[in-house]
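sharing a model that was predicted from the sequence below.
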Amino acid sequence: MWIFIVTGVLMVFGYLILNRRQNHWTRKGVPQLKPTFIFGNFWPLIVRKLSSPELVQRMYNSGKDLRYFGIYQFLRPALMLRDPELIKQITVKDFEHFLDHVGFIDPEADPLFGKNLFALRGMQWREMRSTLSPSFTSNKMKYMFSLMSQNGEQFVNHFLQKNEDVIEVEMKDVTSRFANDVIASTVFGFECDSLKETHNEFYTLGKVATDFTNLRTVLVFMGNIVLPKLLKFFKVGFFPKKMTSFFERIIKENIESREKHGVKRSDMIELLLEARKNKHNDDDHGDLPDTGFATVEESEIGKNQKLRKCELTDEDITAQAFVFFFAGFETVSSLSCFIAYELAVNQEIQEKLRNEVDATNEKCSEQITYEALTTMKYMDMVVSETLRKWPNAIATDRICTKSYTIEPKTPDEKPVHLNKGDMVFIPVYGIQRDPQYYPEPERFDPERFSDENKKKIKPYTFFPFGSGPRNCIGSRFALMEVKLLFYNILSNFEIIATEKTQIPIRFSKKAINMASEKGFWLGLQRRVKTAVGLQCQGPRENSCLLSTNSLEHQMSKFWELEGMDNNVNFTTDDEACEISFVTTTKRDPDGRFLVALPVKTRPLDIGQSKRTAINQFKSLEATAVREYTGLFPNHRLLDQHVFRRLLHPAKEDGSFQPMRKAVLGLHGLYA
């Protein structure tokens, strides 16, 4: 009997205590969203009724016309900020009162994560930020550009080798492999080809580290919000021991090898080793263009040389390299997926970006440079609009490190006193989709970020890489990586929707980050850039190379002219066609494929043709030379290139389109 009474009293007492905690903001005179008992405002996320971005959007919209209001992460109160001026005040002007992020992982339980720049606090963070900052300047990005560029070429070459006109891919899978290889090369100092070696250990462990649908990851994440002291007591780390041991080993072996053999490489490990030896050069003097509008500006803390650590341990270097891997793997692959999706469903935008890619190719003779990439305005507009509509950081936070008061600005407000340890929550996703700041926020419109329009963007309503001194140090790196990827993709492919493409995107309710419910299935359709050889027999023999699309109209007209059909001998022997295709294909001195598409198998007897056909043939030759030399002034024309066989034309009706389609599908060799 007494047991039931005591139990009942304890339950009532416990309920009153917990209920009091969930009225924290009401007692302070701050409007708050009604919480669910124990679970706070995150109940829809727990029961998978809403995805993370949908929950943030709903909470943000619930506080309409308010500068701030209270929410609860389970039992923990947090103040959600809606007003851009207040966000600036807390993250920039009064940063000294909000120095840290919410504690996520105890350094003793997981040194690899607990000692990285994101997790560090106070003076430790100041010292590390100042130490690492010189490694992320524009000049240092150019330092790593060539390594990253090689990864971009490796990525597209993998798909160019496939004998398919349209290659259906799950973009999250392939772009995460690209991001993995870039990080392996530019951060850890070794080469990797994850598209070819699909189960390599580096990629496999990286995928586990960034799998936010994994039950263990979700439980540890939630546990650190609800019961952080309990997880600290049992020393529960965020990552499995096998993973941390792997990264510790490869960094240690890498450093030992470099120091033993005097190896120098243009990568992040080299820059961190320079920082350890205090040999950093502050060489960013504004002489190089930045990597984009979304690039964050380093604060005075990052530039303060007096704060720099004199000694970085191997553990420090490993922790920074790992978080760079952890953040870069997910951030770049996720951003790339949303860019690819938007280009696939907005073909006019893709065409405009593709034209800029082609124009850039011509200017730099198809050898992209850091300067050329960073001056691609429309590319930056597309990337910026993607970051607005689909920010990787759905929300960010700050912890009050010194007592602080938010003064009232409206008649309904009262002074809000925040104590040390109180949390503020910044709903990035909600703000960047607020029609007050971005009309028709669901519409993908890169013109928002044109030179004229980006000046109109209200400050502190666009911060995909965070705000203030604790912004993302790797924004330049991420932007350069993504732009290089799409420069390479669009140089060779068109991105199209397929039957498996989910339109519109629906968010996964299983993930704690922003992910598509059914993945990102899209098609890579080869661009018809194959060089076409035209053998011109008659008063003047000549041949040249040009884009197939440039002369498709003239070519079709040529075939249709009366009197020409009898002078063209088609072959339907597939084996002979394949042999001929291989033997008439080679590379020019610049490494471009010269794919010969023969016009006929025997000399054309012009005397048997009508005068209109002869004139059209001559006009075609002249147009070919003029257009090719105009497009590629640095390329030489190949004279007297004799073709022996016409490749399988699909049907003998003289039309150009079926012939082109059949020939291009034979071996997938493209310029």
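Noted; the coordinates are in hand.

only C-alpha atoms for contact and neighbour calcs from this point on.
Will do.

pretty sure F69 is in a helix, no?
No: under DSSP: H, G, I helix; E, B strand; the rest coil, F69 falls outside any helix and is assigned strand.

next up, a second structure to put side by side with the first:
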Amino acid sequence: MVSLWLLMLGILSIYLWLRQRYSYFERHNIVHLPVSAWTPLGHLRKLLLLRISFGDLFHNIYADPRGGQAKVVGFFLFQTPALMVRDPELIRLVLIKHFNSFLNRYEAADAAGDPMGSLTLPLAKYHNWRESRQSMAQLFTSGRMRESMYPLMMGVVIDLEQYLQRKLGDRSERMLPLSKMCQLYTTDVTGNLFYSMDVGGLRRGKSQLLKKTKELFDPDPRKVLDFMSIFFLPQWTNLLRAKVFSEEYAQFMRGLVGHPRERSKGDLIDQLLHLQSSRPSSHYAQHPDFIASQASIILLAGFETSSALLGFTLYELAKQPDLQKRLREELAEAFSLTPTLTYETLVTLPFLRKVCLEALRLYPAAAFINRECTSSDPNGFSLQPHVDFVVPNGMPAYISILGLHRDEKYWPEPNRFDPERFDPDRSKDIIPMTYIPFGAGPHGCIGSRLGSLQLKLGLAHILRLCRVEVCEQTVPQIRFNPKTFMLESKDEIYLRFYRDKL
């Protein structure tokens, strides 16, 4: 009997504690999404059960009608109060204008137990992040992309064309899945550009680099626990022994970056070696896993976002034959005198540019981003005059880029693929900070220009050989995969490829 009373008392105490935690926004008069005091999971239950993707979770919070017209909406990561910022001016304030008060991303790895994860550019805290960012930014200048990267990428798109030719064989048409082709393409590009490595996945139809990368995303209970703690319980990563990379993947990347090979001058590894030599007193840069950690995260970021985006764009063009025809006519003129396009030609094709911008609106490279309040004021950062609230230090502020990009307040018929939104006569009316597919401000995606270039080049050479159409196995609409961090289709995307060389 005593045990039963103690159990009931314990349950009641937990309930009252959760109820008090979940009343935070009510006490501060902030519009918020309610949560039951009977759950300790806050608004993360569906995500933890792998029933919803990261992108959809934050999109749903952004678009929840209970938020009304509020500029910020409160919600809970487990019992931690967090803000969803929905107003473009407030988004500019957090990401750019008052960057110094929001220096870090909220997620974090355990520096002691997972040094390789904590060293990565996205998870490094500000002072360490700044060192890497300044050095790695030199890899992505327009001059480097034009002079060094583009010629290497041309070798990969020739392999891409040959891959398609082999798949078609002597047939005039064939139904093909998109994921493998797109993933081989992006991992081949990444290996060539950053590791001076001729991956050759498209030539062989398989790639060790791709295999190891995909293994990292295969969900299991341990990986789910690790990722959830890194993103939503960063203060617990030490206790939970959470790791960003599996030990097998970490060893693979250490071997990859340490393997002796002839390197392209200024590739990623060369650039990071230069950073180490120029900062001999930096404990961060001199860590033995520093180079492997940056190489690992560049591969993951480039593989998952770029491959999925190429597939999504082909899917949208297959559903709208008139748009595809217009794009192929533009490409036919560009390819009329040469089997390859110069860098200058590719980046200035107007309709290709609009198609890619619209693809990034519907399927942004970053579905959501966050910042942690790091104000120099011990009381936090005031949102006045926009909102009567002081963001306390340590509180995360989230921005749903997917939500912004599909908000009918800013984009009429937001779910329709319409490249003409980015016609010069119309794009001048786009409200600043409502289109940020790669994030914005100092923490914005370092590889955004390369990602766009890779998409344009892949599209140009696929559509140079083939036109694509929907088929009986094409999904009627994209559902995002709840088992991956970035936006990826839950279902394989099949299209019918017709041999139709320009």
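Looks like it came in fine. Model, not experiment: these values are computed from the prediction.

any idea which residue is closest to the centre of the second structure?
Among the residues of the second structure, the one closest to the centroid is A366, at 3.7 Å (C-alpha atoms, centre = their mean).

what's the match for that one in the first structure?
Here A366 of the second structure is matched to A393 in the first structure, going by TM-score structural alignment.

can you give me the helices for the stretch 401-502 of the second structure?
401-405, 424-427, 448-465 (DSSP state H, counting those that start in this stretch).

where in the first structure does the second one align, residue-wise?
Applying TM-score structural alignment, one finds that helix 424-427 of the second structure aligns to the residue range 451-454 of the first structure.

stretch 16-35 of the second structure now?
Aligning stretch 16-35 of the second structure against the first structure (TM-score structural alignment) gives residues 16-35.

how about that stretch: buried residues?
N19, R21, Q22, N23, H24, W25, V30, P31, Q32, L33, P35 (16 or more other C-alpha atoms under 10 Å).

now secondary structure and distance to S133 of the first structure too, for those residues, in a markdown table please.
A markdown table is the format used below for the buried residues of stretch 16-35 of the first structure (DSSP: H, G, I helix; E, B strand; the rest coil; distance: C-alpha to C-alpha, whole Å):
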| residue | secondary structure | distance to S133 of the first structure |
| --- | --- | --- |
| N19 | helix | 45 |
| R21 | helix | 40 |
| Q22 | coil | 40 |
| N23 | coil | 42 |
| H24 | helix | 39 |
| W25 | helix | 38 |
| V30 | coil | 38 |
| P31 | coil | 39 |
| Q32 | strand | 39 |
| L33 | coil | 39 |
| P35 | coil | 41 |
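
of all those residues, which comes closest to G421 of the first structure?
Of all these, G421 of the first structure sits closest to H24, with 13.9 Å by C-alpha to C-alpha.

touching, the closest one and P77? I think so.
Yes: counting by C-alpha atoms under 8 Å, H24 of the first structure touches P77, with 6.8 Å between them.

re the thing from before, relative to F444 of the first structure, which of the buried residues of stretch 16-35 of the first structure is nearest.
L33 (30.7 Å).

my guess is that closest one contacts Y68. True?
No: applying C-alpha under 8 Å as the test, L33 of the first structure and Y68 come out as separate, 11.0 Å apart.

residue in the first structure paired with M136 of the second structure?
In the first structure, M136 of the second structure lines up with L132, judged by TM-score structural alignment.

again but with L457 of the second structure, I slipped
In the first structure, L457 of the second structure lands on L484 (TM-score structural alignment).

about what we covered before: which residues are in contact with the match of M136 of the second structure?
By C-alpha atoms under 8 Å, 6 or more residues apart in numbering, L132 of the first structure lies in contact with L272, A275, G302.

so how many other residues sit close to the nearest residue to the first one once chain neighbours are set aside?
Think L272 of the first structure. Among residues not flanking L272 of the first structure along the chain, I317 sits closest, at 6.7 Å (C-alpha to C-alpha, 6 or more residues apart in numbering). Residues within reach of I317 of the first structure, counting by other C-alpha atoms under 10 Å, total 23.

can you check F42 of the first structure too?
F42 of the first structure: 21 surrounding residues under other C-alpha under 10 Å.

residue in the second structure matching it?
Checking TM-score structural alignment: F42 of the first structure goes with L44.

contact partners for its match?
F76, L77, F78.

neighbours of the last one, how many?
Yep, that's F78 of the second structure we're talking about. Residues near F78 of the second structure, counting by other C-alpha under 10 Å: 18.
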